[in-house]
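In: After the sequence you'll find the predicted model.
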Amino acid sequence: MIREFHHISLRDRNSFGVDQQAARLVEFENPDDLRALFAHGVPPRWMVLSGGNNILFTQDYDGLLVTPVARQISLLSEQGDTVRVRAEAGVEWDDLVEWAVERGLWGLENLSLIPGRAGAAPVQNIGAYGAEAADTIRRVEMFCVENGSMLTLDAAHCAFGYRESVFKHTLRGRVIITAIELELSRTPRPRLAYGDVEREVEARGGASLRNIREAICAIRRAKLPDPAVLGNAGSFFKNPVVEASVAGKLLEQYPDMPHYPAPEGRVKLAAGWLIDRAGLKGHREGAVGVHERQALVLVNYGGATGGEVIAFARKVQQTVCDKFGIRIDTEVNLL
């Protein structure tokens, strides 16, 4: 069933808490709702607004926002230790992780407590603590706005990369994700090598699914602000990936610089470390600042506009570039 709103405030629909308005917002449950919505043509400006956790509105939105609200999780099949699961686009991502952990299904536990909904996970290819959504997503169900048909895209054709997918590029503005299918496992496959995960897990008694989930949640809560208390969109910047020669020169000057292998012989650097070393961790200007415990996160201390947030972000980017010669790109979608 469709629910439609006009001239609606988006303050409670984006995690930055920016008080912009949308000319029109529609909540949908199923493909039939979408067919009815687009039956008379596609509006000149529209986009999907899921949980609003990876977006910064810098002005009012004068088009149509489409929001998924269906939240069913179902077990599709089980063969050996492999389990196929389907989650509708409106499912809260962390609810899906908890659902899997409760049933002894491995694969999502390192992605605990990431805000947002299941339908947005493949778009950004969300990731944390050595895991990505692409590790488990096998198919994406989507509605084609151009002809009203339902399509299914296998993971091999989703062009998943570091915070990348085909949904951010060639399929952007053409499809609406309605559900995702995941492949999980009953065989324990702990991934503990990233950051403080192993230490936190061992402190809880070892590498069980529940212990890993609780460890990840504890780490995230200790480092990241709660959007319900302090407006933010999680990691505002991507970790930059540079040529090995560039990383080598920086390591000569900063031997303690975190660095990780990346595809094609390149090296991924830690944007948070770069921001911190540039002297910006905890730095604040007016109602906007870099979070005091996690330099990747920009926060709205209350009343900041989207324009003020992005102006502050540009200063952070320029400061890092001036010090290290490295450009850090935004992970958050800017409107």
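Out: Structure's in. What do you need? Numbering: from 1, shown residues only.

In: Every contact and neighbour count from this point should use C-alpha atoms.
Out: Will do.

In: how far away is residue 223 from residue 293?
Out: In this view, residue 223 and residue 293 are 5 Å apart by C-alpha to C-alpha, to the nearest Å.

In: If you could redo that for residue 27, that was the one I meant.
Out: 36 Å.

In: again, but for residue 189
Out: Distance, residue 189 to residue 293, using C-alpha to C-alpha: 30 Å.

In: next one: residue 261
Out: Counting by C-alpha to C-alpha, the gap from residue 261 to residue 293 is 25 Å.

In: before we move on, what about residue 257?
Out: From residue 257 to residue 293 the distance is 18 Å (C-alpha to C-alpha).

In: for the closest residue to residue 305 other than its chain neighbours, helix, strand, or coil?
Out: The spatial neighbour of residue 305 that comes closest, neighbours along the chain excluded (C-alpha to C-alpha, 6 or more residues apart in numbering), is residue 18 at 6.0 Å. With DSSP: H, G, I helix; E, B strand; the rest coil as the basis, residue 18 sits in coil.

In: ok, now residue 195?
Out: coil.

In: cool, residue 100 as well?
Out: The three-state label given to residue 100 by three-state DSSP is helix.

In: And for residue 210?
Out: Reduced to three states by three-state DSSP, residue 210 is helix.

In: What count of nearby residues applies to it?
Out: Neighbourhood size, residue 210 [other C-alpha atoms under 10 Å]: 17.

In: can you pull the contacts of it?
Out: Contact analysis of residue 210 by C-alpha atoms under 8 Å, 6 or more residues apart in numbering lists residue 101.

In: try this one side by side with the last:
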Amino acid sequence: MRDDTSQDLTGLNTLGLVSHAAHYFRLDSERQLPAITQWQQRAGVPIYVLGGGSNLILREHLSRPVLHNVLKGIRLVEETSDAFIVEAAGGEVWHDFVGACIRHGWYGLENLALIPGTVGACPVQNIGAYGVEVMDRIESVQTWDLAQGQPRLFTAQECAFSYRDSIFKKPLGQGYLITAVRFRLPKQWVPVTSYPDLKNDPELAQGATPQKIFDAVCRIRQAKLPDPAKIGNAGSFFKNPIVSAAKLSQLKTDYPALVSYLQADGSYKLAAGWMIEQSGWKGRSLGPVGMHQRQALVLVNHGGATAADVLALADAVVASVRQKFDVTLEREPVLFD
């Protein structure tokens, strides 16, 4: 395995940031995994793992090695009395995998259609949309311990999932390469259409099916969110902040229209996009980057932006929201520096 292959990463991240890796390797077979551990040991520093590049902020020059996970494969592992256990390789495109599940009659992921990225990235971020989080469907996560050079299986419980978070975003779990994810998809399918966009969709009013929900989610996302192929973006750039009931009550006094969602533990999730818009950033730019004109939660690259440009805008937005609402936003994309 060569470890001296350089790579332009500008086209491999959905923000379209100008970036170059001094050391790059493409992983397309699990047979390469032992050599990758040796590669990391020779490099003397941890490897950055790149999937679909949809949740990343890349610096212009990356000195640490970059491993591009393009492992492929989808299979039905087991069929029980109440569920299908389906496995997908880490390099599979997430949206394509969701579509494949619909075609095979394996339901439960349709609310997560059109989320950019790969299967291997989905547990890291615990992706979620329209009332479903992927943690609700994950059975286990198969990984490769890059430091020890051996496989490691994480059960769903061991993944320590929470809102847009998992063990794989914490220091303890960052040394693992996700090679495959297994999903438990229920045979007794129950539609999840509680979110207003789905509840008010005219097509679903006639009766929800997995395919109809899949199609509705695609329509809604395409109407609200810019296509990364046309304008660089990483989807929702900030997490929706979680506050206490007391904090929400205080905010509602000054901002009665503030959008909030009750959580299971009694806390409330706030709509970050609404707060960003109220802070004056919707459709506003700072240099070559800006917050999208239709969806204030999405940071877009108008062309030629670098990580420094993105971070400068992100810091400015965070400062504005904190000043207005006394709430601190946290970005979703991970920084490779």
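Out: That came through, no problem. Being a predicted model, the structure only gives us computed values, none of them experimental.

In: about what we covered before: between residue 27 and residue 293 of the first structure, point out the one with more neighbours.
Out: A count of neighbours by other C-alpha under 10 Å puts residue 27 above the other of residue 27 of the first structure and residue 293, at 22 against 14.

In: and the gap between that one and residue 237 of the first structure?
Out: Taking C-alpha to C-alpha as the measure, residue 27 of the first structure falls 29 Å from residue 237 of the first structure.

In: do residue 92 of the first structure as well
Out: Separation of residue 92 of the first structure from residue 237 of the first structure (C-alpha to C-alpha): 23 Å.

In: for residue 310 of the second structure, what are its contacts?
Out: With contact set as C-alpha under 8 Å, 6+ apart, residue 310 of the second structure has these partners: 57, 289, 299.

In: does the second one really touch residue 302, like I thought?
Out: This points to residue 289 of the second structure. Yes. Counting by C-alpha atoms under 8 Å, residue 289 of the second structure does reach residue 302; the two are 5.6 Å apart.

In: So which of the two has more stuff around it?
Out: residue 289 (25 against 17).

In: quick one, strands of the stretch 51-200 of the first structure?
Out: Secondary structure of the stretch 51-200 of the first structure, counting by DSSP state E, counting those that start in this stretch: strands at 55-56, 61-68, 73-79, 82-88, 127-128, 131-132, 137-144, 150-154, 175-185.

In: out of those, nearest to residue 308 of the first structure?
Out: Nearest to residue 308 of the first structure among these is strand 55-56; the distance by C-alpha to C-alpha comes to 10.8 Å.

In: Comparing that closest one with the second structure, how large is the average distance?
Out: On superposition with the second structure, the mean distance recorded for strand 55-56 of the first structure (mean C-alpha distance after the TM-score superposition for the first structure) is 0.6 Å.

In: contacts for that strand?
Out: Residues outside strand 55-56 of the first structure that contact it (C-alpha under 8 Å, 6+ apart): 14, 15, 16, 18, 233, 306, 332, 333, 334, 335.

In: Name the member of those that has the highest neighbour count.
Out: Compared across the contacts of strand 55-56 of the first structure, residue 16 has the highest neighbour count, 30 neighbours, by other C-alpha under 10 Å.

In: In this structure that one contacts residue 301, no?
Out: No. The pair residue 16 of the first structure / residue 301 is not scored as a contact, 9.5 Å apart, by C-alpha under 8 Å.

In: so what sits against both of these two?
Out: Residues touching both residue 16 of the first structure and residue 301 (C-alpha under 8 Å, 6+ apart): 230, 231.

In: quick one, what contacts residue 306 of the first structure?
Out: Listed by C-alpha under 8 Å, 6+ apart, the contact set of residue 306 of the first structure reads 18, 56, 57, 58, 59.

In: do that again at 7 Å, thanks
Out: If a contact means C-alpha atoms under 7 Å, 6 or more residues apart in numbering, then residue 306 of the first structure has 18, 56, 57, 58 as its contacts.

In: any idea how far the residue of the second structure positioned farthest from its centre is from residue 262 of the second structure?
Out: Distance from the centre of the second structure peaks at residue 253, with 33.2 Å (C-alpha atoms, centre = their mean). Noted for residue 253 of the second structure: a distance of 17 Å to residue 262 of the second structure, by C-alpha to C-alpha.

In: same question, residue 191 of the second structure
Out: 20 Å.

In: average gap between the strand or helix carrying residue 316 of the first structure and the second structure?
Out: Assigned by DSSP states H and E, residue 316 of the first structure falls within helix 306-324. Compared with the second structure after fitting, helix 306-324 of the first structure has a mean deviation of 0.8 Å; criterion: mean C-alpha distance after the TM-score superposition for the first structure.

In: Quick check: buried residues in that helix?
Out: 306, 307, 308, 309, 310, 312, 313, 316, 317, 319, 320, 321 (16 or more other C-alpha atoms under 10 Å).

In: Now do the same contact list for the last one.
Out: Contact analysis of residue 321 of the first structure by C-alpha under 7 Å, 6+ apart lists residue 327.

In: How about the contacts made by residue 308 of the second structure?
Out: By C-alpha under 7 Å, 6+ apart, residue 308 of the second structure has no neighbours at all.

In: ok, back up a step: got JSON lines for the strands of the stretch 51-200 of the first structure, with mean neighbour count and distance to residue 111 of the first structure too?
Out: Formatted as JSON lines, the strands of the stretch 51-200 of the first structure follow (neighbours: other C-alpha atoms under 10 Å; distance: least, C-alpha to C-alpha, whole Å):
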{"stretch": "strand 55-56", "mean neighbour count": "23", "distance to residue 111 of the first structure": "19"}
{"stretch": "strand 61-68", "mean neighbour count": "20", "distance to residue 111 of the first structure": "21"}
{"stretch": "strand 73-79", "mean neighbour count": "13", "distance to residue 111 of the first structure": "17"}
{"stretch": "strand 82-88", "mean neighbour count": "20", "distance to residue 111 of the first structure": "15"}
{"stretch": "strand 127-128", "mean neighbour count": "16", "distance to residue 111 of the first structure": "6"}
{"stretch": "strand 131-132", "mean neighbour count": "20", "distance to residue 111 of the first structure": "7"}
{"stretch": "strand 137-144", "mean neighbour count": "21", "distance to residue 111 of the first structure": "13"}
{"stretch": "strand 150-154", "mean neighbour count": "14", "distance to residue 111 of the first structure": "21"}
{"stretch": "strand 175-185", "mean neighbour count": "23", "distance to residue 111 of the first structure": "13"}
